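Peer 1: okay, structure incoming, though there's no sequence with it:
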């Protein structure tokens, strides 16, 4: 009996080692593909060589397991890790115009001065008038916080924006985004492998929503967040702190762990640590259900009605690029239902 258990234990250990080697080899292969500073042909040869090495290790693990062979693979992992640690984020590249500047700010009592607030006039994704402005906001005039979700690659994934409204009619939005340089195009797969930086964009709401609804024709939904004024202030300041931190110490964007939704969730959770973790933070397209389930009062609406009343794309298309854009995308009666993240 003990001999049988010993055999099973050895088998499970070998199976686990095989799985670890196989998965790590695939991951390293992608890392090499996306990060080796080589011409495409040389890069392909390097990835092929790594694949052959990994297959040889796996074959020997099946046919003739040996700690020498395993040690050789561990040595390869160490060499890879040493190289991987040299790939660092940077703020010093020739960035695409729409992400050329991350927001930074200073605070003096109720007055926040933000540098690099984006206010583009968009005609198409490649035709626009650039404007980066310095703006001042009075936090005593904070009136609303809205969660905006934009769908652009199916129902599972949505881009997340937090938008603040003030009693003087201003609306400012914060959007955590990838920061490609002028040679790069977005790739969700590449986003796992330190290809893109993370940037926090502060933008006039007409800019950041209009480009998605009227130029890219994405489906956008706006959900008010129920929050006392003190909570709005704390959340706004947390974005200012995040922008300053990214300017001082850049970070990589990660498709799974450091993206537009996870950044927003971490900021809101800092205000209410009791806000539960949920798979819908990663599959951000399902956030409306999360909002619906964790609101603090009854809306009187079904899930479908709650979501339908949040749709703003048709309103944005009708409004066009006008000064009254923010008012036009909000129904006069508002939306019932909100997500409480800070209670008075």
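Peer 2: Received, thanks. Computed from a prediction, not measured in an experiment: that's the story for all the values here.
Peer 1: going forward, measure contacts between C-alpha atoms and count neighbours the same way
Peer 2: Fine.
Peer 1: show me where this protein has helices.
Peer 2: Taking DSSP state H, the helices of the chain run over residues 2-35, 40-63, 67-84, 205-210, 229-248, 260-271, 287-293, 303-308, 313-319, 325-328.
Peer 1: is it possible to get CSV of those helices that adds distance to residue 180?
Peer 2: Formatted as CSV, the helices of the chain follow (distance: least, C-alpha to C-alpha, whole Å):
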stretch, distance to residue 180
helix 2-35, 14
helix 40-63, 20
helix 67-84, 20
helix 205-210, 17
helix 229-248, 15
helix 260-271, 15
helix 287-293, 26
helix 303-308, 32
helix 313-319, 26
helix 325-328, 28
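Peer 1: please compare the first structure with the one that follows:
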């Protein structure tokens, strides 16, 4: 107990920073210029992978019209060794068929790997990765070999637009004022919940399935946030996209084909 108290006190003296030697794929933060309906997102990630650890880092700037955002998909990637824990993401669909993924992650330094235990003790900064599906989904499904579930949400275009706007504003805040990741209170899923509840108050009440995001898809289904015209077990089965992601990993129409 004394060791835990000492560790906690020590953590409070650490200051979050954006100036460290970051892993190459997390070296740049997304920063957006917002001008009415037009948003220019700098540092959209578009890495290409030979293996999970061997990749070419690519970024580009993307200009979008907020009014072109039409849909939001909820992506759940359970941990292979602990499926009750998962990484969760959102993907935004545009009128032209393009998609942008928002993934809330630890910002790793070059020597670091993720540890849930370390995540309690201010060991990682928090970052938003905004990137292509051919980068972020491919990495999870084809290189980490994790199961990937992609669910269409019931969000209307106006809600999708509000949600993306809130996300890019939050990413800008982190670029100006870095924060620490926390395994329980400031992670991928809690940030998604915060965004949704900000645009639609109390849409997602507190529930243990937020702390155990491997069940977050089932929770979203129970709240009516996903298509519930079919039983959840069927939806869960049909939403797994690994086979399609493997088949079309190098296809220019990757995003459309994994939704077939």
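Peer 2: Yes, it's here. Note that the structure is predicted; figures quoted are calculated from it, not measured.
Peer 1: TM-score for these two?
Peer 2: Aligned and superposed, the two chains score 0.95 in TM-score terms (TM-score structural alignment, normalised by the length of the second structure); 258 aligned residues with a C-alpha RMSD of 1.6 Å.
Peer 1: so of the helices of the first structure, which one's packed in deepest?
Peer 2: helix 205-210 (a mean of 24; mean count of other C-alpha atoms under 10 Å).
Peer 1: wait, which of the helices of the first structure is closest to residue 110 of the first structure?
Peer 2: helix 229-248 (9.1 Å; C-alpha to C-alpha).
Peer 1: that closest one: average distance to aligned residues in the second structure?
Peer 2: Mean deviation of helix 229-248 of the first structure from its aligned counterpart in the second structure after superposition (mean C-alpha distance after the TM-score superposition for the first structure): 0.7 Å.
Peer 1: where in the second structure does that helix fall?
Peer 2: Aligned using TM-score structural alignment, helix 229-248 of the first structure spans residues 157-176 in the second structure.
Peer 1: outside of the matching stretch, which residues touch it?
Peer 2: Contact with stretch 157-176 of the second structure is made by 18, 29-32, 66-67, 69-72, 92, 102, 126-128, 195-196, 199, as judged by C-alpha atoms under 8 Å, 6 or more residues apart in numbering.
Peer 1: of those, select the buried ones using a ChimeraX command.
Peer 2: The ChimeraX selection below is limited to those of these classed as buried (16 or more other C-alpha atoms under 10 Å):
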select :18,29,30,31,32,66,69,70,71,72,92,102,126,127,128,195,196
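Peer 1: among the contacts of stretch 157-176 of the second structure, name the ones in strands.
Peer 2: With strands taken from DSSP state E, the overlap with the contacts of stretch 157-176 of the second structure comprises 31-32, 69-72, 92, 102, 126-128.
Peer 1: just want the most central residue of the first structure.
Peer 2: The first structure has residue 259 as the residue nearest its centroid, 1.6 Å off, counting by C-alpha atoms, centre = their mean.
Peer 1: any idea what that residue aligns with in the second structure?
Peer 2: In the second structure, the residue paired with residue 259 of the first structure is residue 187, using TM-score structural alignment.
Peer 1: OK, contacts around its match?
Peer 2: Going by C-alpha under 8 Å, 6+ apart, residue 187 of the second structure touches 104-105, 126, 181.
Peer 1: neighbours of the equivalent of residue 183 of the first structure over in the second structure, how many?
Peer 2: Mapped onto the second structure by TM-score structural alignment, residue 183 of the first structure lines up with residue 111. By other C-alpha atoms under 10 Å, 8 other residues sit near residue 111 of the second structure.
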